[in-house]
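Enquirer: heads up, no residue letters with this:
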């Protein structure tokens, strides 16, 4: 029932980064001032990367210590960023880095990470009765013919959890 509430570090630093990059573009390449400005831009980018990495380490540690098994959907983030025009937002999340952190932290503690196939219809399936219906990305509320109504992502999370439990029972 909780949302991730990702802080969007790249979006926060975008204005400052754009300003510093504009200054860099006006400098003569190879000059001392250009090199100094290049380092400023690099430091801003490194700070953003470090903030993201720190946040992801904390989130993955919290999940790894709290739960014996974590179930996630194996998403194609590169494809999503290109196809759905969410490029900056998708890449700002660092999903691949998060799954890597989560995976090794769970493995260290002898716990399990279950990945659900990316083609599993988690969004289209009713978590109450199991019926499937097509949904547009713009539809944010899932409404089933059985009368079940829920927020789209919440319904999807329940379906992923149920599928993960089913897969755990098989092993």
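Expert: That came through, no problem. Just so it is clear, the model here is predicted, and its values are computed rather than measured. Numbers count the residues shown, from 1 in each chain.

Enquirer: From here on, just use CA atoms for contacts and neighbour counts.
Expert: Will do.

Enquirer: so how far is stretch 42-51 from its chain's centroid?
Expert: Centroid separation for stretch 42-51 versus its chain: 19 Å, with C-alpha atoms, centre = their mean, to the nearest Å.

Enquirer: For the chain, which segments count as strands?
Expert: 69-73, 112-116, 141-143, 149-151 (DSSP state E).

Enquirer: what would these look like in TSV with mean neighbour count and distance to residue 62?
Expert: Listed next are the strands of the chain as TSV, based on neighbours: other C-alpha atoms under 10 Å; distance: least, C-alpha to C-alpha, whole Å:
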stretch	mean neighbour count	distance to residue 62
strand 69-73	18	11
strand 112-116	19	14
strand 141-143	17	29
strand 149-151	14	25
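
Enquirer: For the ones you listed, give me CSV that also has distance to residue 81.
Expert: Formatted as CSV, the strands of the chain follow (distance: least, C-alpha to C-alpha, whole Å):
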stretch, distance to residue 81
strand 69-73, 16
strand 112-116, 20
strand 141-143, 22
strand 149-151, 22
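
Enquirer: These: which one's closest to residue 7?
Expert: Nearest of these to residue 7, taken as C-alpha to C-alpha: strand 69-73 at 20.1 Å.

Enquirer: contacting residues around that closest one?
Expert: Outside strand 69-73, the residues that touch it by C-alpha atoms under 8 Å, 6 or more residues apart in numbering are 63-64, 111-118, 160-161, 164.

Enquirer: now the nearest residue to residue 146 once chain neighbours are set aside: how far from residue 149?
Expert: Among residues not flanking residue 146 along the chain, residue 129 sits closest, at 7.1 Å (C-alpha to C-alpha, 6 or more residues apart in numbering). Separation of residue 129 from residue 149 (C-alpha to C-alpha, to the nearest Å): 12 Å.

Enquirer: One more to weigh against that first structure:
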């Protein structure tokens, strides 16, 4: 009869050995996360290309990881260079340098409200049918609150992942000043815009990069990042939201989101050359926080009232007094 005995050991490494063990654990964690990112990227591409290979086995992962180590993405050289970040709905985020090199693209962000909208409606309808003040209504309200909490956690987790990926590689970022509150008035895109969490993304990006000693610059709200050609500086005022490819008469052609990110990366240099100007009202720009002149948009004092001269009650001043 065989008998198995387990033993527990406690390591007591020296300071040098602790450093080596910590480096080994960190390298292992980095390799695991990178292999996981490779598999997720392959699965995303497989949605549009069913023939795209996915490295499932250990040997395929080793080969994919070794190939990645030899690529330019393994050793980014963007420290000290400006990186523009364009946010959108078709692609949540596109980041690029001023020379036109795309460094990050996130096309398929999670959309928890859209995926759980049917469940949310069902839970809200079930709660509305319960008697107010009853225990069943409190339980239904708790179920609905748990659903909202889960949706918020999924969005927050995704935003933390994206911002961590950016601040760990780049230390000088340029984001656009989006008027999110105004965009929410568009009833067709309001739900998608609120689901994207653009304001939370910018807030997380700012404080995380400040912790690391980096710099985040916000481009002017009226900077035409999508309509400007980074090669010659020509503007294309006829570009619409339906146009996903930017073309210029000079021959430059690029993806709309990539073109906006490249122009945002060049914003710090352009700002020094051409200081920001007030928006062109004829072009549809709005003046924000404009101070109203005294008496503007008001009726003149005493408008429509009968004066002393009209009523003949003006007292006459005797001459010689």
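Expert: Everything's here; your move. Please read all numbers here as calculations on a predicted model, not as lab measurements.

Enquirer: Just the TM-score for the two chains, thanks.
Expert: Scored against TM-score structural alignment, normalised by the length of the first structure, the superposed chains reach a TM-score of 0.91; 169 aligned residues with a C-alpha RMSD of 1.8 Å.

Enquirer: In contact with the aligned residue in the first structure for residue 127 of the second structure, which residues are there?
Expert: In the first structure, the residue paired with residue 127 of the second structure according to TM-score structural alignment is residue 24. Under the criterion of C-alpha under 8 Å, 6+ apart, the neighbours of residue 24 of the first structure are 34, 37-38.

Enquirer: Show me which of the residues you listed are buried.
Expert: 34, 37-38 (16 or more other C-alpha atoms under 10 Å).

Enquirer: Closest one of these to residue 98 of the first structure?
Expert: The closest of these, once distances to residue 98 of the first structure are taken by C-alpha to C-alpha, is residue 38, at 28.8 Å.

Enquirer: and the closest one, what pairs with it in the second structure?
Expert: By TM-score structural alignment, residue 38 of the first structure lines up with residue 141.

Enquirer: and the closest residue to that match other than its chain neighbours, how far is that from residue 135 of the second structure?
Expert: In space, and not counting its chain neighbours, residue 141 of the second structure is closest to residue 127: 6.1 Å by C-alpha to C-alpha, 6+ apart. Going from residue 127 of the second structure to residue 135 of the second structure by C-alpha to C-alpha gives 11 Å.

Enquirer: Also residue 25 of the second structure?
Expert: 50 Å.

Enquirer: ditto for residue 234 of the second structure
Expert: 65 Å.

Enquirer: what helix or strand does residue 63 of the second structure sit in?
Expert: Element membership for residue 63 of the second structure (DSSP states H and E) is helix 58-69.

Enquirer: Any idea how far that helix is from the middle of the chain?
Expert: Using C-alpha atoms, centre = their mean, the offset of helix 58-69 of the second structure from its chain centre is 31 Å.

Enquirer: Which part of the first structure matches it?
Expert: Going by TM-score structural alignment: helix 58-69 of the second structure matches no residues.

Enquirer: That helix packs against which elements?
Expert: helix 15-48 (3 or more C-alpha pairs under 8 Å, 6 or more residues apart in numbering; DSSP states H and E).

Enquirer: which residues of the first structure does the helix it packs on align to?
Expert: The aligned range for helix 15-48 of the second structure is empty, by TM-score structural alignment.

Enquirer: So what's the residue count around residue 62 of the second structure?
Expert: 14 (other C-alpha atoms under 10 Å).

Enquirer: Which of the buried ones among the contacts of residue 24 of the first structure fall in helices?
Expert: Among those, the members falling in helices (DSSP state H) are 34, 37-38.

Enquirer: What range does stretch 93-108 of the first structure cover in the second structure?
Expert: So stretch 93-108 of the first structure sits over residues 196-211 in the second structure, by TM-score structural alignment.

Enquirer: Which positions in the matching stretch come out as buried?
Expert: Under 16+ other C-alpha under 10 Å, the buried positions of stretch 196-211 of the second structure are 196-198, 201-202, 204-206, 208-209.

Enquirer: Per the alignment, residue 63 of the first structure pairs with which residue of the second structure?
Expert: For residue 63 of the first structure, the residue aligned by TM-score structural alignment is residue 166.

Enquirer: Quick check, central residue of the first structure?
Expert: residue 95 (4.0 Å; C-alpha atoms, centre = their mean).

Enquirer: Skipping its backbone neighbours, what lies nearest that residue in space?
Expert: Per C-alpha to C-alpha, 6+ apart, closest to residue 95 of the first structure is residue 77, 7.4 Å.

Enquirer: Same check on residue 154 of the first structure?
Expert: residue 1 (6.9 Å).

Enquirer: Look at that neighbour and say how many residues are nearby.
Expert: 6.

Enquirer: before we move on, the earlier item: quick one, which of the strands of the first structure is nearest to residue 20 of the first structure?
Expert: strand 69-73 (37.4 Å).

Enquirer: what's the average distance of that closest one to the second structure?
Expert: Compared with the second structure after fitting, strand 69-73 of the first structure deviates on average by 1.0 Å (mean C-alpha distance after the TM-score superposition for the first structure).

Enquirer: got it, and stretch 151-164 of the first structure?
Expert: Mean for stretch 151-164 of the first structure is 1.3 Å (mean C-alpha distance after the TM-score superposition for the first structure).

Enquirer: Run through who's touching that stretch.
Expert: For stretch 151-164 of the first structure, using C-alpha under 8 Å, 6+ apart, the contacting residues are 1, 71-73, 114-116, 122-127, 139-142.

Enquirer: Now with 10 Å, please.
Expert: Residues from elsewhere that reach stretch 151-164 of the first structure, judged by C-alpha atoms under 10 Å, 6 or more residues apart in numbering: 1-3, 69-73, 113-117, 120-128, 130, 135, 137, 139-143, 148-150, 165-170.

Enquirer: Same check on stretch 202-213 of the second structure?
Expert: Against stretch 202-213 of the second structure from outside (C-alpha under 10 Å, 6+ apart): 156, 159-160, 162-164, 166-168, 170-173, 175-177, 199-200, 214-218.

Enquirer: Off-centre distance for it?
Expert: With C-alpha atoms, centre = their mean as the basis, the mean position of stretch 202-213 of the second structure lies at 13 Å from the chain mean.
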